[in-house]
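Undergrad: attaching a predicted model along with its sequence, questions to come.
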Amino acid sequence: MATTDASMHDEIQAEASQGTVVNFGFWIYLMSDVIIFSMLFAGFVVLSTSYAGGPTGRELFELPGVFLETLALLFSSLTYGLVMISLRQGNKRRVQGWLLVTFLLGACFIGLELHEFLSLALEGHGPQRSGFLSAFFTLVGTHGTHVTFGLLWILVMVGQVAYKGLTPAVASRLTRLSLFWHFLDIVWIAVFSTVYLGGMYR
């Protein structure tokens, strides 16, 4: 009996130690993302008036559509907050449900963004048109790529919750996904303010 208790204690200690390492690594990843987006924002600001005789942001951007994108992502952040509340309550079904709602809102955001990119490209305003558009597609596209990765992560977590339940390991992964998703929300607010709203006044 004593041997079994000692073995269980060792397993718990090993899991806690591994969780600490994983969390530390995740924070390093997030900080690297902060650096990447900071560089992309800096590049956009430098090139934001390099139109090369082409269209400006005021001529290209349709704020109603971008506002819908923003609402979709903001509400997805809210629904992920409900995921975490359901997790603390130990309600597996609600965790899965709110994860799926978050996924749908994120997918709506990506769909609207792809529609915007395709419309610009078909009108001849692709990233090769000017420095401004190159910086625009790079910054907004990088954010969209991160959201797409987040959507895949959400689907993986839906499967893990269904298969494994709300174990400590699954809860830890959901918490890291929460940090990632809210981080993308914050970045998008900066994108909306700097790129779209700022572009209407340049």
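TA: Looks like it arrived, so ask away.
Undergrad: going by C-alpha atoms from here, please, whenever you check contacts or count neighbours.
TA: Fine.
Undergrad: biggest helix in this structure, by residue count?
TA: Longest helix in the chain, counting residues (DSSP state H): helix 2-47.
Undergrad: where exactly do the helices run in this structure?
TA: Per DSSP H, the chain carries helices over the ranges 2-47, 57-60, 63-88, 92-122, 131-164, 168-191, 198-199.
Undergrad: as JSON lines, those helices with mean neighbour count would be great.
TA: Converted to JSON lines, those look like this (neighbours: other C-alpha atoms under 10 Å):
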{"stretch": "helix 2-47", "mean neighbour count": "14"}
{"stretch": "helix 57-60", "mean neighbour count": "15"}
{"stretch": "helix 63-88", "mean neighbour count": "18"}
{"stretch": "helix 92-122", "mean neighbour count": "18"}
{"stretch": "helix 131-164", "mean neighbour count": "18"}
{"stretch": "helix 168-191", "mean neighbour count": "17"}
{"stretch": "helix 198-199", "mean neighbour count": "16"}
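Undergrad: dropping in the other structure now:
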Amino acid sequence: MSVDVATLDSHPEEDHVLPTRQHITGFGFYIYLLSDGILFAALFAAFAVLRGATDGGPDSHALFSARNALIETACLLTSSFTCGMAMLACDRRNRIMTLVGFLVTAALGVMFITLEVREFSDLIARGAGPDRSAFLSSFFTLVSTHGIHVTCGLIWLMVLLVQFLGRGFTSAMVRRFLCFSLFWHVLDVVWIAIFTFVYLIGGYL
């Protein structure tokens, strides 16, 4: 009776180790995204309550720029699209297009943060800083929390790209790109809510 050496060398129980780790990582990351959702829900609620507490100072109609908000939205929406295209290239194991897609995503994210910092600087220069009123405190807290998330996402993406250049399409690398993609799309959804309720409804309607 012949014995298959490959069978002896294989360990069936190990075949389930990696999927189990992937499932645990995925579950934990979804829990994190849900916790972020709770955080932003609380900040939106605080803004809704305090939006009229201007203490005699300027309100949203007098402060917000439609042009700046629209450009920020276009940058983030486009970055979400390029992130999705990068993930499609990742699924096809297309190294160049994956790299290009994520680099464009990063560039658009940097543009978004630059515009947001410029907006904050302009508001503070006009005497409308976070210490001016409860309304502005809630505005700066909500929008800057989103901006901090975007900044952390950009740092995360840069680290991933450095790892990707050295390791290529390993299962761990693909999983990390997937987690980043989910994170980035959630930030896009949060920004749409900010644009709608803070800038559009709060500032112009």
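TA: That came through fine. Everything numeric in this text was worked out from a predicted model, so none of it was measured.
Undergrad: the longest helix of the first structure: how far from the chain's middle?
TA: Chain-centre distance of helix 2-47 of the first structure: 17 Å, with C-alpha atoms, centre = their mean, to the nearest Å.
Undergrad: spatially nearest residue to Leu178 of the second structure (excluding sequence neighbours)?
TA: Met87 (7.3 Å; C-alpha to C-alpha, 6 or more residues apart in numbering).
Undergrad: what residue in the first structure is paired with that neighbour?
TA: Here Met87 of the second structure is matched to Met84 in the first structure, going by TM-score structural alignment.
Undergrad: same deal with Val100 of the second structure?
TA: So Val100 of the second structure corresponds to Gly97, using TM-score structural alignment.
Undergrad: same check on Phe140 of the second structure?
TA: Checking TM-score structural alignment: Phe140 of the second structure goes with Phe137.
Undergrad: doesn't Arg129 make contact with that match?
TA: No: Phe137 of the first structure lies out of contact with Arg129 (C-alpha atoms under 8 Å); the separation is 10.9 Å.
Undergrad: got a list of what the equivalent of Glu116 of the first structure over in the second structure touches?
TA: Structural alignment (TM-score structural alignment) places Glu116 of the first structure against Glu119 in the second structure. Shown in contact with Glu119 of the second structure (C-alpha atoms under 8 Å, 6 or more residues apart in numbering): Asn68.
Undergrad: give me that answer again for 10 Å
TA: By C-alpha atoms under 10 Å, 6 or more residues apart in numbering, Glu119 of the second structure lies in contact with Leu63, Phe64, Ser65, Asn68, Ala69, Ile113, Ala125.
Undergrad: check Tyr30 of the second structure too.
TA: With contacts defined as C-alpha under 10 Å, 6+ apart, the neighbours of Tyr30 of the second structure are Ile24, Asp36, Cys179, Leu182, Phe183.
Undergrad: same thing with Ala74 of the second structure?
TA: For Ala74 of the second structure, the contacting residues are Asn68, Ser80, Leu108, Phe112, by C-alpha under 10 Å, 6+ apart.
Undergrad: out of those, which comes closest to Glu13 of the second structure?
TA: Ser80 (38.7 Å; C-alpha to C-alpha).
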